[in-house]
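# need coordinates for the following:
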Amino acid sequence: MANSPSGESVIRRLIKIISAFDAAHTSMPVAGLARRTGLPVTTTYRLVDEMLDEGLLERDNRGQVRIGVRMWELVSRSSTMLGLREAAFPFCEDVHSVVQHHTTLGVLDQDEVLYIERLSARSSALNIAKIAGRLPIHACSSGLVLLAYGPAGYQERILGGPPLTKYTDNTITDPAQLRRHLAEIRQRGYAAMRGIIVPESSGIAVPVFDAENKAVAALNVIVPAHEENTAATVPVLKAAARGISRALGWRGELTGTVHQTIKIPVHR
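Predicted structure coming up:
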């Protein structure tokens, strides 16, 4: 693949352009795109023109560019996340209807939690977990669950890596303390964390397993801080996570499962 004078490949420059779009920048003029990517204006115009021709980008009614429908189509065709979302969505709906708070499904990607589903509650807590949004692995309940159930080597790499960022007074950043906390999460089968990334909200999360008994996602609810009802919420989450896991081919038992009748429909 041809390189630019700076040594960057075409693919790397295309990724820079795609990555420039986010929830706060859904569309922008090409000159603005050049500023956000740090690419030369002429290079940006040339690449944008090619991406427009292929439908990867499109222009809105103001003449600004945005991610095109063709991009969504290509990504959705064979993504493993599509099958996970389809399996999980009915159960996410059940949790949302019972708990009446934000409900999310997150996966690990590049040492962060990537949220692939979210059902929102207008009157609930501040929710910074957005679809296609990311949060630090150590500063959200979903991340801590996935870290707790991840391979020992992966845990040690995170705990032994660069110092973790402390977002609030409740964020656990000390490796020894975090290691003990991960053991507790694994023992009880869920994470319940208050205000570890923003003070206003708390997260409660449980793992979702695949046919190989690997924790591939975290099912999570976000509630206002100091309004957690963990005793009632955890069984609902675990019942739903069990349903999602079995839909993915898992046949095990969830750690710390509470044997309690939960009024959640069984989806076949």
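
# use CA for all of it now, contacts and neighbours both
OK.

# which other residues reach the top helix by length along the chain?
The residue-count maximum for a helix in the chain (DSSP state H) belongs to helix 80-99. The contact list for helix 80-99, computed with C-alpha atoms under 8 Å, 6 or more residues apart in numbering, reads 76, 102-105, 116-117, 119, 219, 233, 236-237, 240-241, 243-244, 247-248, 264-265, 267.

# write a ChimeraX command that selects only the buried members of those.
With 16 or more other C-alpha atoms under 10 Å as the criterion, this ChimeraX line picks the buried residues out of these:
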select :102,103,104,105,116,117,119,219,233,236,237,240,241,243,244,247,248,264
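
# which ones among the contacts of helix 80-99 map onto helices?
Ser76, Thr233, Val236, Leu237, Ala240, Ala241, Gly243, Ile244, Ala247.

# report the separation between the third one and Arg13.
Val236 is 45 Å from Arg13, where distance means C-alpha to C-alpha, to the nearest Å.

# do the same with Gln100
Distance from Gln100 to Arg13, by C-alpha to C-alpha: 42 Å.

# report the contact partners of Ser9.
Counting by C-alpha under 8 Å, 6+ apart, Ser9 touches Met1, Ala2, Asn3.

# wait, what's in contact with the last one?
Residues counted as contacts of Asn3 (C-alpha under 8 Å, 6+ apart) are Ser9, Val10.

# switch to 10 Å and redo it
By C-alpha atoms under 10 Å, 6 or more residues apart in numbering, the contact set of Asn3 is Ser9, Val10, Ile11, Arg12, Arg13.

# second input sequence below; structure requested for side-by-side comparison:
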Amino acid sequence: MAGNTSTPGATVVSRTLSVLYAFDNAHRRLSATEVARRAGLPVPTTHRLLRELVAGDALVRGEDGRYAVGRRLWDVGLLAPDRTDLRHVASPFLSDIHAATRATVHLAVRDGLEVLYLDRLSGRASVPVVSRTGSRLPLHATGVGKVLLAYAPDDVRERVLAGPLPRLTAHTITQPGWLREQLDTVRRAGYATTTDEMTLGACSIAVPITRPASAATEPEVVAALGIVVPTLKRARTRLLTALQIAAQGIARNLH
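You can find the predicted model right below:
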């Protein structure tokens, strides 16, 4: 439960926050009753707050009557300094790669046990993909996700490997042992690939973006940069080189 703010002294702000905090990775779409229970609020109060949040585009109400986080709230979240700086620094590099390849280009970070797409560039010539800016997808089935999982803390990696590993297509890697071997290879090679694992007809290649070490910190993988194309058979080396050069440029400009 997100917390109980139904006490007489609870402010409007605290009640509103409790409604927003009712949503998390495991609870993305909630009914009004579920929000009320998780927020510890009376149902009538919850209904009123939900109406106001929907009117302000902080939440959206689906055709099934359930609520989800709205785009406006996502845009506000992107103002957090670390992600704002990352998107700003990476933007010209994504544009250069997209202009050269006309492929879908992704900038992503790990958010818990999922990939969060901070930016995406695509065009008419791009392979159709399910990702969009602000969306979250499984770590084990995407190129950027495999990079982020390979360099994630041990406890995160073990939680993902413990499953379940959803099968998105017939080619999705769902065997923990096989996925572990792939992640070991990613760390050795410095890049990840997928073939038809998230979407049929789509292959991807991705590399880590590493924040440089300083006197007080160790090098840290802060994001992943990836490209989605129909096939990697002929262009793998060219695409990998372009990604690595871009990732190095982004890293040099990160503060």
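
# ok, Arg136 of the second structure - how many residues close by?
Arg136 of the second structure: 20 surrounding residues under other C-alpha atoms under 10 Å.

# next one: Pro219 of the second structure
10.

# what kind of secondary structure is the aligned residue in the first structure for it in?
Under the alignment (TM-score structural alignment), Pro219 of the second structure pairs with Asn213 in the first structure. When classified by DSSP: H, G, I helix; E, B strand; the rest coil, Asn213 of the first structure comes out as coil.

# show me where the stretch 1-150 of the first structure has its helices.
With DSSP state H, counting those that start in this stretch as the criterion, the stretch 1-150 of the first structure has helices at 10-19, 30-37, 41-54, 69-78, 80-99, 141-148.

# right, and the match of Pro219 of the second structure touches Arg242 too?
No: the criterion here is C-alpha atoms under 10 Å, and Asn213 of the first structure misses it with Arg242 at 11.8 Å.

# just give me the match in the first structure for Ala152 of the second structure.
Aligned partner of Ala152 of the second structure by TM-score structural alignment: Gly150.

# so who does that match touch?
Going by C-alpha under 10 Å, 6+ apart, Gly150 of the first structure touches Leu108, Leu144, Arg186, Lys214, Ala215, Val216.

# which of these still touch in the second structure?
Mapping those onto the second structure (both residues aligned by TM-score structural alignment, their matches' C-alpha atoms under 10 Å) leaves Leu108, Leu144, Lys214, Ala215, Val216 still in contact.

# return the closest of these with respect to Ala176 of the first structure.
Nearest to Ala176 of the first structure among these: Leu144, at 14.4 Å, using C-alpha to C-alpha.

# count the residues that sit near the residue lying closest to the closest one once chain neighbours are set aside.
Computed as C-alpha to C-alpha, 6 or more residues apart in numbering, the closest residue to Leu144 of the first structure that is not its neighbour in sequence is His138, at 5.7 Å. Other residues near His138 of the first structure come to 26 when the count uses other C-alpha under 10 Å.

# and the gap between His138 of the first structure and Leu114 of the first structure?
Here His138 of the first structure is placed at a distance of 13 Å from Leu114 of the first structure (C-alpha to C-alpha).

# any idea how far the counterpart of Ala125 of the first structure in the second structure lies from Leu200 of the second structure?
Counting by TM-score structural alignment, Ala125 of the first structure corresponds to Val127 in the second structure. Distance from Val127 of the second structure to Leu200 of the second structure, counting by C-alpha to C-alpha: 10 Å.

# which of the two has more residues huddled nearby?
Remark: of Val127 of the second structure and Leu200, Val127 carries more neighbours, 19 against 15, as counted by other C-alpha under 10 Å.

# OK, contacts around that one?
By C-alpha under 10 Å, 6+ apart, the contact list for Val127 of the second structure reads Arg102, Ala103, Thr104, Thr199, Gly201, Ala202, Cys203, Val228, Val229, Pro230, Thr231.

# so who does the closest residue in space to the fifth one that isn't next to it in sequence touch?
Counting by C-alpha to C-alpha, 6+ apart, the nearest residue to Gly201 of the second structure once its immediate chain neighbours are dropped is Pro230, at 5.8 Å. Contacts of Pro230 of the second structure were listed using C-alpha under 10 Å, 6+ apart, and they are Ala103, Ser126, Val127, Pro128, Thr195, Asp196, Leu200, Gly201, Ala202, Cys203, Ser204.

# tell me the counterpart of Pro230 of the second structure in the first structure.
Using TM-score structural alignment, Pro230 of the second structure pairs with Pro224 in the first structure.

# ok, now Asp82 of the second structure?
So, by TM-score structural alignment, Asp82 of the second structure is matched to Thr80.

# same question, Thr174 of the second structure
Using TM-score structural alignment, the partner of Thr174 of the second structure in the first structure is Thr173.

# distance check, the spatially closest residue to its match that is not a sequence neighbour against Arg157 of the first structure.
The spatially closest residue to Thr173 of the first structure, leaving aside those adjacent along the chain, is Leu164, at 5.4 Å (C-alpha to C-alpha, 6+ apart). For Leu164 of the first structure, the distance to Arg157 of the first structure equals 12 Å [C-alpha to C-alpha].

# which of these two has more neighbours?
Neighbour tally, Leu164 of the first structure and Arg157, criterion other C-alpha under 10 Å: the higher count belongs to Leu164, 18 against 10.

# sticking with the more buried one, tell me its helix or strand.
Assigned by DSSP states H and E, Leu164 of the first structure falls within no helix or strand.

# nearest residue to the middle of the second structure?
Nearest to the geometric centre of the second structure sits Leu116, at 0.8 Å (C-alpha atoms, centre = their mean).

# would you mind finding the match for that residue in the first structure?
Using TM-score structural alignment, the equivalent of Leu116 of the second structure in the first structure is Leu114.

# what lines up with Leu20 of the second structure in the first structure?
With TM-score structural alignment defining the correspondence, Leu20 of the second structure maps onto Leu14 in the first structure.
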